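J.: Pasting a predicted model and its sequence here:
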Amino acid sequence: MKLNCDMGESYGSWQMGDDKAVMPWVDMANIACGFHASDPDIMSDTVACAVEHQVTVGAHPGYDDKPGFGRRSIPHSPAAISHLVAYQTGALDAVCQLHGTSVSYVKPHGALYHDMMAKPDVLNAILAAIAAMNRLRPSPLSLMVLAKADNSETETAAQAFGVPLLFEAFADRAYDEAGNLVSRSQPGAVHHDAARIKQQAMELASGTVTTHSGSVLALHADTLCVHGDNPESIATIADIRKAIAL
């Protein structure tokens, strides 16, 4: 199972995460594209670091919301959603060309990601943008979405647009019996214990997850999302990398 991590989310002199320490341990870098965080210099530095470590680059577009770090849902028409995804992905892809690489997939950020998984019109707008961009690309962009116990609705929508999907899971989030993430507003929604996170990563790599009520659920995922905001979390990523490689 591949590890993906949100990166390039600093802005000017404001620093978010330690990308250089995380990059050697991951396979896929979801790089912010300037709307919820980042700027051209940070985008370029992050892409260069990904190229150095042979990490696949993905676009991480979000709502135009730096004060809220893209975590606030902002109403848009479907056309406007398509435009903001294409605009940000295209900007990152241009920066990638400076470093001899290209964007391989799209993973929406924050509220846009949650809206995509909850609202069919947002999902369809994102798929429409990716499908249009794929018409002139030598290899198609994929869309990264949340792995659930039942992915049929998302798969049907993606097939209609001809867009490949990547399913992701989370080692540090609690799951309910339907395979959904437990809301952050609920107690125990986020795991903080390194041993618990590592255990869940190993479960997910084998195709299962233990829900917050203790039941075991089958869950297929192509990639595992990890976070490297501090030295402790970076050490956990390294442990996960080693554990799932066994």
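T.: Yep, that arrived.
J.: From now on I want contacts and neighbour counts done on CA atoms only, so please keep to that.
T.: Will do.
J.: Count the neighbours of Gly110 for me.
T.: By other C-alpha atoms under 10 Å, the residues close to Gly110 number 20.
J.: biggest helix in this protein by residues?
T.: Longest helix in the chain by number of residues, with DSSP state H as the criterion: helix 78-98.
J.: Go through that one and flag the buried ones.
T.: 78, 81-93, 95-96 (16 or more other C-alpha atoms under 10 Å).
J.: Which one of those is nearest to Ala37?
T.: Nearest to Ala37 among these: Gln88, at 11.3 Å, using C-alpha to C-alpha.
J.: From Glu153, how far out is that closest one?
T.: Note on Gln88: its distance to Glu153, by C-alpha to C-alpha, to the nearest Å, is 26 Å.
J.: can you check Gln159 too?
T.: 10 Å.
J.: Centre-most residue in this structure?
T.: Lys107 (4.5 Å; C-alpha atoms, centre = their mean).
J.: Test my guess that that one contacts Ile130.
T.: No - between Lys107 and Ile130 there is no contact under C-alpha atoms under 8 Å: 11.1 Å.
J.: residues in contact with His191?
T.: His191 sits next to Asp172, Arg173, Ala174, Ile197 when contact means C-alpha atoms under 8 Å, 6 or more residues apart in numbering.
J.: number of nearby residues for the first one?
T.: By the other C-alpha under 10 Å criterion, the neighbourhood of Asp172 contains 22 residues.
J.: Isn't it up against Gln199?
T.: No - contact between Asp172 and Gln199 fails when scored by C-alpha under 8 Å: they sit 9.9 Å apart.
J.: which residue ranges form the strands in this structure?
T.: Listed in chain order, the strands found in the chain under DSSP state E are 2-7, 28-32, 56-60, 105-106, 142-146, 165-170, 208-210, 216-218, 223-226.
J.: adding another structure so you can compare the two:
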Amino acid sequence: MAMRVDLNADAGESYGRWTLGDDARLLPLVTSINAACGFHAGDPATMRRTIRLAREHGLALGAHPAYPDLAGFGRRELRASATEIADLVTYQLGALAAFCAAEQVPLQHVKPHGALYVRVARDAEAADAVAAAIRAVDPTLALVYPAGDAADALERRSGIRVAREAYVDLDTGDDGIVVVEPSPRRRDPAEVAQRALDAVRGRIATVGGGAIETRVDTICIHGDAPGAVDNVNEIRRRFAAEDVEPRPLADVLR
């Protein structure tokens, strides 16, 4: 039987007249997307357009809430209490959910963005705050979270589904947390694809030369990274050769 894994991409990260990423080319190649909700990117028109693209390509749609940091693209750490984080997530979920209702597209998961993602990965109180916000808004939504022991613990504590994620176009620290780059650099597609295969097989390499052995449900490709389309094409080529089937996150978590 083919192994299954979700390929997710951050999308809808343009804002007004400024365009970031090539969603039109990238989205047909992935299986799930995380749509910006206005705090780091994604104005209302872009949110609606992104939802329509998700529907057109049959993608699982998730919310991508962030710190309120348009200038820093949500990649700068901001001081926020757990209560404030829960409110930030609730607010952004509400905005995207309204557009989803208008376009009749279901919302299936939540993935914190940038510095908020790192905060949630390192801070159990912040992670619990995000999980509580999700549970209050829609307990059927899954939370995308770094693969590893902390994901297992969060799922037990929160009672919501947790999708375990690996990054293949960014480095992973020895603590299992992604190393956020303010401006993602171009990567060798062959290297990215090999990382994806390793992740599917349960191994995530770390910057110190070690590895984390863990289950992975979804693999992230950054839409704003140079060469994103080349990276996904090479991943799909290698997956086809190794009998790995890309499937939407909702199918992988069943």
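T.: Now that the structure is in, tell me what you want to look at. All values derive from a computational prediction rather than experimental measurement.
J.: What does the TM-score come to for these two?
T.: With the length set by TM-score structural alignment, normalised by the length of structure 1, the two chains reach a TM-score of 0.88; 236 aligned residues with a C-alpha RMSD of 2.2 Å.
J.: With distance to Leu112 of structure 1 and mean neighbour count added, can I get the strands of structure 1 in JSON lines?
T.: Listed next are these as JSON lines, based on distance: least, C-alpha to C-alpha, whole Å; neighbours: other C-alpha atoms under 10 Å:
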{"stretch": "strand 2-7", "distance to Leu112 of structure 1": "14", "mean neighbour count": "24"}
{"stretch": "strand 28-32", "distance to Leu112 of structure 1": "13", "mean neighbour count": "28"}
{"stretch": "strand 56-60", "distance to Leu112 of structure 1": "10", "mean neighbour count": "27"}
{"stretch": "strand 105-106", "distance to Leu112 of structure 1": "12", "mean neighbour count": "24"}
{"stretch": "strand 142-146", "distance to Leu112 of structure 1": "11", "mean neighbour count": "22"}
{"stretch": "strand 165-170", "distance to Leu112 of structure 1": "16", "mean neighbour count": "22"}
{"stretch": "strand 208-210", "distance to Leu112 of structure 1": "25", "mean neighbour count": "22"}
{"stretch": "strand 216-218", "distance to Leu112 of structure 1": "26", "mean neighbour count": "16"}
{"stretch": "strand 223-226", "distance to Leu112 of structure 1": "17", "mean neighbour count": "23"}
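J.: Tell me which of those strands lies nearest to Val190 of structure 1.
T.: Going by C-alpha to C-alpha, the one of the strands of structure 1 nearest Val190 of structure 1 is strand 165-170, 9.8 Å.
J.: okay, and the common contacts of Lys107 and Ile130 of structure 1?
T.: Leu143.
J.: I'd say Met117 of structure 1 and Val145 touch.
T.: Yes - Met117 of structure 1 is in contact with Val145 according to C-alpha under 8 Å; the separation is 7.5 Å.
J.: Nearest residue to Pro67 of structure 1 in space, ignoring adjacent ones along the chain?
T.: Using C-alpha to C-alpha, 6 or more residues apart in numbering and skipping residues adjacent in sequence, the residue nearest Pro67 of structure 1 is His36, 7.9 Å away.
J.: The one you found pairs with which position in structure 2?
T.: In structure 2, the residue paired with His36 of structure 1 is His40, using TM-score structural alignment.
J.: Please list all residues in contact with that match.
T.: By C-alpha under 8 Å, 6+ apart, the contact list for His40 of structure 2 reads Glu13, Ala66, Tyr67, Pro68, Asp69, Leu70, Ala71, Gly72, Phe73, Gly74.
J.: would you list every one of the helices in structure 1?
T.: 19-22, 40-52, 78-98, 110-118, 120-134, 152-161, 194-205, 231-244.
J.: coming back round to it: helices or strands up against the longest helix of structure 1?
T.: Here helix 78-98 of structure 1 touches helix 40-52, strand 56-60, helix 120-134, going by 3 or more C-alpha pairs under 8 Å, 6 or more residues apart in numbering; DSSP states H and E.
J.: Of the ones you listed, flag the one that's most buried.
T.: Mean neighbours per residue, mean count of other C-alpha atoms under 10 Å, is largest over the helices and strands packed on helix 78-98 of structure 1 for strand 56-60, with a mean of 27.
J.: Next, the angle from that strand to helix 110-118.
T.: 90 degrees (axes from the mean of the first three to the mean of the last three C-alpha atoms, to 10 degrees).
J.: What's the match for the residue nearest to the centre of structure 1 in structure 2?
T.: In structure 2, the residue matched to Lys107 of structure 1 (TM-score structural alignment) is Lys111.
J.: Gln88 of structure 1 too?
T.: Gln88 of structure 1 maps onto Gln92 in structure 2, by TM-score structural alignment.
J.: Surely that match is in contact with Gly38?
T.: Yes - Gln92 of structure 2 lies in contact with Gly38 (C-alpha under 8 Å); the separation is 7.3 Å.
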